[in-house]
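Q: Sharing a sequence plus its predicted fold:
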Amino acid sequence: MAKTLFDVKNDLVTIGASLAATKQDKLAKASDPEAKIEDIKALETKESSLQARFDILQKEHDQMEADQKASLDRDRSPISDAGDPKAKVTAAKAALVRATVRGERVTDDVRAALGDNNSTGGEKILPKTMTNELLHEPFVKNPLRGSSTFTSVTNLEIPRINFTLDDDDFIADTETANEMEAVGDVVTFGRHKFKVFVPVSETILAATDTNLVQTIDRGLESGLAAKEKKVAFAAAPKTGEEHMSFYGSGVKEVTASSKYLAIKKAIADLHEDYRENATIYMTYSDYMDIIEILSNGTTNLYSAQPEQVLGKPVEFCDSAVDPVVGDFQYSHFNYDPEVIYDRDKNVRTGIWDFVLTAWIDHQIKLKSAFRIAKKS
């Protein structure tokens, strides 16, 4: 078994005590006229042997102590020495990832730098859902990030609409009024668990803090974006997640002989309060089909902005198999601030996965603010 610095310290004390005692015995024998010279020489030999052992242990002790100090300095300095708050968070994220993947304890200063209100030190490991610290662009993007609302609040409850009047009949849209009566005026967010796996090699772990955090942030951001798109546009939502999907929550469908006409009809079918801020989410393939039909052999429309063609801003998303039209401020994603990080060994590749467990909910606060455009 390899000796620790503590073991070497104990050995030094033991050998040192024996060496001191031998020196005293040698002096005592040398001062005794009756002592045999052979006994004195034996004590000299013993002293030399103990001195050699002591010198070896002392050298090893000094080296181990220096290595330990250097290791502590490496672990501590990125957090304690980083003057820039962003650099401090980057260093803390890197330390958290390395400790998690290697099965080591996450230090208190790392937890403090990342926010320790939930005892996990994970509040700031959720990348860029509500912040702008991304160093690299993600592999996967969620176009809803620019239109929907994103928060991170435990047990979030919010009003379904942003204002009320003393006139009970102030809601001009009867569909909204009926919806409010049916579902109530408060939206309560739940917790739906999911995991994101980011592969981490030893090369990445040994990289600079910035490169390591870039890799982890980009992977986590991509995983979160993919999850958000998946639940919001799920054609066949999982049991218990139906309310998160525009296609599974009961949003009104508007049909026409083509998707172009269905989109126009859907926009017109929205109440003016929602129509004013409406955006269209659709596949690029559907849009190109519409352009091909409308252009009638010319190329004029191919250079036009989608908003000029369809009358409302357009966001392309391959998951939006049937165009969704509406005011997306009534689409609200909420993450629970509590996150759990763990590791998992990929036995096929030998690479560790940095695992983030999080909880999400997507609430369509007012279904009457949306329409699904379908070809009949």
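A: The structure has been received and is ready for your questions.

Q: CA only for contacts and neighbour counts going forward, please
A: Will do.

Q: in the protein, which spans are helices?
A: Ranges of helices in the chain, per DSSP state H, are 5-31, 37-80, 85-101, 108-114, 174-183, 202-205, 209-232, 259-269, 272-275, 284-295, 306-310.

Q: of all these, which lies closest to Tyr335?
A: In terms of CA to CA, the element of those nearest to Tyr335 is helix 209-232, at 10.2 Å.

Q: what's the neighbour count on Lys59?
A: Counted with other CA atoms under 10 Å, residues neighbouring Lys59 total 11.

Q: can you tell me which residues contact it?
A: For Lys59, the contact set (CA atoms under 8 Å, 6 or more residues apart in numbering) is empty.

Q: got a list of what the residue nearest in space to the middle of the chain touches?
A: Note on the chain: the residue nearest the mean C-alpha position is Leu126, at 3.2 Å, using CA atoms, centre = their mean. By CA under 8 Å, 6+ apart, the residues touching Leu126 are Leu220, Glu221, Val339.

Q: for the residues you listed, which one is nearest Tyr302?
A: For those, the nearest to Tyr302 is Glu221 (32.3 Å; CA to CA).

Q: Next one: Lys238 from Asp108, what distance?
A: Separation of Lys238 from Asp108 (CA to CA, to the nearest Å): 39 Å.

Q: this is the comparison structure:
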Amino acid sequence: MKTIFELKQDLATIGNQIQKTNNEITQKAADPKTAMDDLNQLNQTKGDLQQRFDIIKTQLDQMEAEQRASLEKGQFSNSNDPKQKVIDAKAELIRKTMAKEAVSSDVYQALGDDSTSNGGKFLPKTVANDVISEPTVKNQLRGLSTVTSIPNLEIPKVTFTLDDDDFIADMETAKELKAKGDTVSFGRNKFKVFTGISETILLGTNTNLVSTVEANLQSGVAAKERKVAFAETPKAGEEHMSFYDATVGIKSVVNADLYKAIKAAIADLHEDYRENATIMMRYADYLEIIETLANGNATLYTAQPEQILGKPVVFSDAAVIPVVGDFSYSHFNYDINALYEQDKDVKTGINLFVVTAWFDHQIKLASAFRLAKKA
């Protein structure tokens, strides 16, 4: 088989012959003494040469493409655009994981990681804001709760004190700090997110692949966050993550109906927490309140929930008991380490991209919240 250099030589030789034949055709066409058979023969010769030139050019292009692919093997991206380089790196990480192949250090470096964290920033970026497509499942606590990705995180429960003050105005907060300490230490609770990837997506463009996987991952993470935060019967070891678990110690405010219970819960908060309070509740419960208050008057149905209840309202079907409080004291923290694995759903035959990660949800101050219950 000829080399690329030899093919280029052949191509140059045939190219010169074609040029020479063109010149000869031009000269003879202008000479009235030239027979038409001679011109036809020259045209036939030119056609044959052009066909040979095209065949060799196709072979040369194919060999050069194969050579480029061979030289680029192991390089995940040739893009100069930093954003595209990250997308290419994530796509390479997914494809290599699915193929059970080792991921190169270049990929991890493009994801902003060093050798010690092994690409672990991929998931925290996904759960934070580095997504291309909107997730299909949302956690309504996002935008209210604090979300970080700091390993071994430990923070104070109260953000500031005064140098001439030895007490905290809210006695419930003071008692809580005395009983539980004034710092919060975040643990590592393992969970897995599975996302099915079809062959068409896996073989598609990098952007579509990363878009699909990241949206699915964030949906899984959002569902997990919401599940642990509003679990009525938490799993062992996850009790501290739930607003509803008795060990967390959030005070319940009970009244004759849910409307009065929510209003009383807001009033029961210390003013420091009441100022930034939000109500998290089910939409069905809100409609029941409106129906009771309206008593046939349709104007209440068009009013904003904040006008009715006095504080901003966020709806979530997971909030079976309305939670009232300052949700900045609800804090999700993700450990930067993550594991990437490949699995297969034997029932459907779909290949799964699996991310194992560690996170914790801490309710930093139970006194910043109230549970509104109907008697």
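A: Cool, the structure landed. All figures in this text were calculated on a predicted structure; none of them were measured in a lab.

Q: For the helices of structure 1, give me TSV that also has distance to Glu242 of structure 1.
A: Output for those, formatted as TSV (distance: least, CA to CA, whole Å):
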stretch	distance to Glu242 of structure 1
helix 5-31	59
helix 37-80	43
helix 85-101	34
helix 108-114	34
helix 174-183	15
helix 202-205	39
helix 209-232	8
helix 259-269	22
helix 272-275	23
helix 284-295	25
helix 306-310	29
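
Q: between those, which gets nearest to Ile360 of structure 1?
A: For those, proximity to Ile360 of structure 1 was assessed by CA to CA; helix 209-232 is nearest, at 8.5 Å.

Q: Run the chain-centre distance for that closest one.
A: A distance of 6 Å separates the centroid of the chain from that of helix 209-232 of structure 1, by CA atoms, centre = their mean, to the nearest Å.

Q: go on, stretch 260-268 of structure 1?
A: 38 Å.

Q: mean per-residue distance, it to structure 2?
A: In this overlay with structure 2, the average offset of stretch 260-268 of structure 1 from its partner residues is 0.5 Å by mean CA distance after the TM-score superposition for structure 1.

Q: and that stretch, which stretch of structure 2?
A: Aligning stretch 260-268 of structure 1 against structure 2 (TM-score structural alignment) gives residues 259-267.

Q: What are the buried residues along that stretch?
A: Tyr259, Lys260, Ala261, Ile262, Lys263, Ala264, Ala265, Ile266 (16 or more other CA atoms under 10 Å).

Q: Just put those residues in TSV and tack on distance to Met171 of structure 2.
A: Shown next, in TSV, are those (distance: CA to CA, whole Å):
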residue	distance to Met171 of structure 2
Tyr259	26
Lys260	24
Ala261	22
Ile262	21
Lys263	21
Ala264	18
Ala265	17
Ile266	17
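
Q: any idea how far Ala42 of structure 1 is from Glu221 of structure 1?
A: Distance from Glu221 of structure 1 to Ala42 of structure 1, counting by CA to CA: 73 Å.

Q: ok, Thr129 of structure 1 - how many residues close by?
A: Thr129 of structure 1 has 18 nearby residues by other CA under 10 Å.

Q: so who does it touch?
A: Contacts of Thr129 of structure 1 by CA under 8 Å, 6+ apart are Phe150, Glu221.

Q: Please apply the same query to Lys8 of structure 2.
A: Leu60.
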